[in-house]
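Colleague: Pasting the sequence and the predicted coordinates here, then a few questions.
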Amino acid sequence: MKALICPALGPAETLIVTEVERPVAGPGEVVVDIVYAALNFFDTLIIEGKYQLKPEPPFSPAGEFAGRVAEIGAGVTGFAVGDRVMGSTGFGAAREAIAIAANRLAHVPAGLALDKAAGLSIAYGTTLHALKQRAEMKPGESLVVLGASGGVGLAAVEIGKAMGARVIACASSDDKLAFARGYGATETINYATEDFRARLKALTGGKGVDVVYDPVGGPLTELALRSLAWKGRLLVIGFASGEIPKPPLNLTLLKGCDIRGVYWGDFVAREPEANRDNMSQLLSWAESGALQVHVHAIFPIERRLEAFQAISRRQALGKVLLQLGTDV
């Protein structure tokens, strides 16, 4: 079978498409014929050894996918050959089939397309965990989303709206902000051309914002922290800017505010029941249309460089997918 392989750590140009042995389902495992694998920003880092998860080459990138059950291992219940499923793994999904523990899978409801399901596990799973378990966000609170047009940013806009927040989308161009408005943002800020703090102060009547969702890092983090309301929460999602910020901690004292880390991978392992509840909620929202899970583009694995460049060059609006099988 075909697989996209990272033969040695390096940029996306070094990725190759090659033939590998088809997996067999072990005890507790399911083999899934993958139709779509979703790429995230961390995939641009993991192939260069710059992410906290550091698999040894050779390996396949892509941490989430959707497809159909092809084989069921001993002891597995609740799945049948042909079932449409979605799942997540730290890496390894950019291949035509994968063997994975059954408890890492969820059924895709009949009303949800596989391309939408493929990008639901990680970006949307991370975001619901961030806003629900970490921020404990309440309806009516203000939510600032940095990098609002990317994969996780757009997830935060959509989920924030679904949870009843007043969503303020922030991005580096007016086109990206217009896109975010179409998915639920109430207000927008272009942080390349506007005074970020002054706009947040004006939009909140001087109160400050309740929750900041920050997948960007860099200098924006401190500006966002300074813009928090009393008992506000800044969620650390990632560092797409390439810079890990070092904000002055006296701000947390003066504002009675929190900086809260979000590590969805460990949440899944440590609190599986809570994660399953989150996945059920996401699937329900997606099937009903409350979440649109916008797909920016679908690429065959032979065009993997274009897929990676769409993410690394900040061109992607929503999810970027690799197509590995036939969607019938």
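Modeller: In hand now; what should we look at?

Colleague: contacts and neighbour counts: CA atoms only from here.
Modeller: Noted.

Colleague: Mind listing what's buried along stretch 73-87?
Modeller: Neighbour-count burial for stretch 73-87, counted by 16 or more other Cα atoms under 10 Å, picks out 73, 76, 79, 83-87.

Colleague: In strands, which of these appear?
Modeller: Using DSSP state E, the subset of the buried residues of stretch 73-87 located in strands is 84-87.

Colleague: quick one: which of the residues you listed is nearest to P215?
Modeller: In terms of Cα to Cα, no member of those lies closer to P215 than G87, at 22.3 Å.

Colleague: hang on, isn't that closest one packed against L105?
Modeller: Yes. Using Cα atoms under 8 Å, G87 is in contact with L105, at 4.4 Å.

Colleague: In addition, the following structure is provided for comparison:
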Amino acid sequence: MKAVVVRQFGLQNAQISEVASPTLTEDGIRIRVRSSGVSFANLLVIEGKHQNRWEPPFTPGTEVAGVVLECGPAVTLFKPGDRVVAGVRHGGFAEEVVAPQHNVFALPAAVDFDAAVHFPTIYATAYGALKWRAQLQPQETLLVHGAAGGSGLAAIEIGKKLGARVIASSSTEPKLRVAEEHGADVLINYKQGGFRDAVLAATDGRGGDVIFDPVGGGTFDESLRCIAPDGRIIPMGFAGGTIPSVPANILLVKNITVIGIYWGYYMGWGRQSPPASTEAKVRAAFAELLGWVAAGDLRPRTHKAYALADFQEALSALSTQSVIGRSALHP
């Protein structure tokens, strides 16, 4: 089969190669990949800069959708021919992948493959962060940074589904228009003087109850200056390039909670496996999320679909900040 292989860290060192199909495991499901999600995390993994580090040679890619080809003897939930979406630790930039059953989810006929690959990490993480960890409540104010990126649009849509008022922060007017199309109530162009004053003005001086921050750096620091008392801030990533430090005195005087979330823990990718009950919780979350998209309540935005051979172009585009939503690869 064809796959992207990283033999040395660096995007320029990755190439399409002919490799053996992955071995089917006892609880494994062999999937013919129809679409694979392209994310900034993939780029960091290829560069050797992600916390989940794989030593070369390896095939990147963590979000896939496609059709079941073959099932291991311990598989009970799926059969060949089923449409599925799956999260994998790596190996998704390929024509085939083998995923353990607990990381594979049924894909409704109403959800296409490109839309599906938004869910194994991006929408699932936003769901876990806002519903499980931050316990976002109806009528609370949710501030979303990086609002036109894949993570930002997912947070906007899930925040609205949970009943929140959503403030979107982004760098250009076209990006803010997209955020508005996906449900944002208030739009802030942070290039025009930051966002602190605009957030406070939009909330009568109270600030955001929950802040979803995939940017980090100075964005996180400024967020602490416009967060509501008893507010919760979720550092989702560090696309800005700098990991912020948290001043404990500000947490103390404003009763702020900083919430971490690593979705891989719920998928069983951490150093310690989650309890067995977590699989049922995750499967119920995916059923709810994919039900929402099938009903038209969530609208994952695919920026562009690339052939697998054009993976370098797809990943390079992420560095230009021109991608709105997510891109996909078609092996």
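Modeller: Yep, it's here. Since the structure is predicted, the reported quantities are computational estimates derived from the model, not experimental observations.

Colleague: Once they're superposed, tell me the TM-score.
Modeller: The TM-score (TM-score structural alignment, normalised by the length of the first structure) is 0.96; 323 aligned residues with a Cα RMSD of 1.0 Å.

Colleague: on that earlier part again, dump the ones in strands among the buried residues of stretch 73-87 of the first structure to TSV, plus distance to L120 of the first structure.
Modeller: Listed next are those as TSV, based on distance: Cα to Cα, whole Å:
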residue	distance to L120 of the first structure
R84	14
V85	12
M86	8
G87	9
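
Colleague: which of the residues you listed lies closest to A118 of the first structure?
Modeller: M86 (6.1 Å).

Colleague: how close does the closest one get to N103 of the first structure?
Modeller: Per Cα to Cα, to the nearest Å, M86 of the first structure is found 11 Å from N103 of the first structure.

Colleague: Ok, M137 of the first structure next?
Modeller: M137 of the first structure is 28 Å from N103 of the first structure, by Cα to Cα.

Colleague: Please settle this for me: is A155 of the second structure part of a strand?
Modeller: No. Counting by DSSP: H, G, I helix; E, B strand; the rest coil, A155 of the second structure is not part of a strand but helix.

Colleague: my guess is it meets F212, correct?
Modeller: Yes. Between A155 of the second structure and F212 there is a contact at 7.4 Å, judged by Cα under 8 Å.

Colleague: if I look at those two, which residues touch both of them?
Modeller: Common contacts of A155 of the second structure and F212 (Cα atoms under 8 Å, 6 or more residues apart in numbering): V144.

Colleague: if I line the two up, what does D258 of the first structure land on in the second structure?
Modeller: Alignment note (TM-score structural alignment): D258 of the first structure maps to T257 of the second structure.

Colleague: Contacts only, for its match.
Modeller: 230-233, 251.

Colleague: what's the longest strand along the second structure in contact with?
Modeller: If you go by DSSP E, the second structure has its longest strand at strand 28-38. The contact list for strand 28-38 of the second structure (Cα under 8 Å, 6+ apart) reads 24, 61-72, 74-75, 92-101, 104, 113-114, 117-118, 314-315, 326-331.

Colleague: Show the buried residues in those residues.
Modeller: Buried among these (16+ other Cα under 10 Å): 24, 61-72, 75, 92-101, 104, 113-114, 117-118, 314-315, 326-331.

Colleague: The host helix or strand of I167 of the second structure vs the first structure, mean deviation?
Modeller: Using DSSP states H and E, I167 of the second structure sits within strand 165-170. On superposition with the first structure, the mean distance recorded for strand 165-170 of the second structure (mean Cα distance after the TM-score superposition for the first structure) is 0.6 Å.

Colleague: surely A168 of the second structure meets L143?
Modeller: Yes. Counting by Cα under 8 Å, L143 is a contact partner of A168 of the second structure at 6.1 Å.

Colleague: The nearest residue to P109 of the first structure once chain neighbours are set aside: what's it in contact with?
Modeller: Leaving aside its sequence neighbours, P109 of the first structure sits nearest to E287 (Cα to Cα, 6 or more residues apart in numbering; 7.1 Å). Each residue near E287 of the first structure by Cα under 8 Å, 6+ apart is listed here: 109, 111-112.
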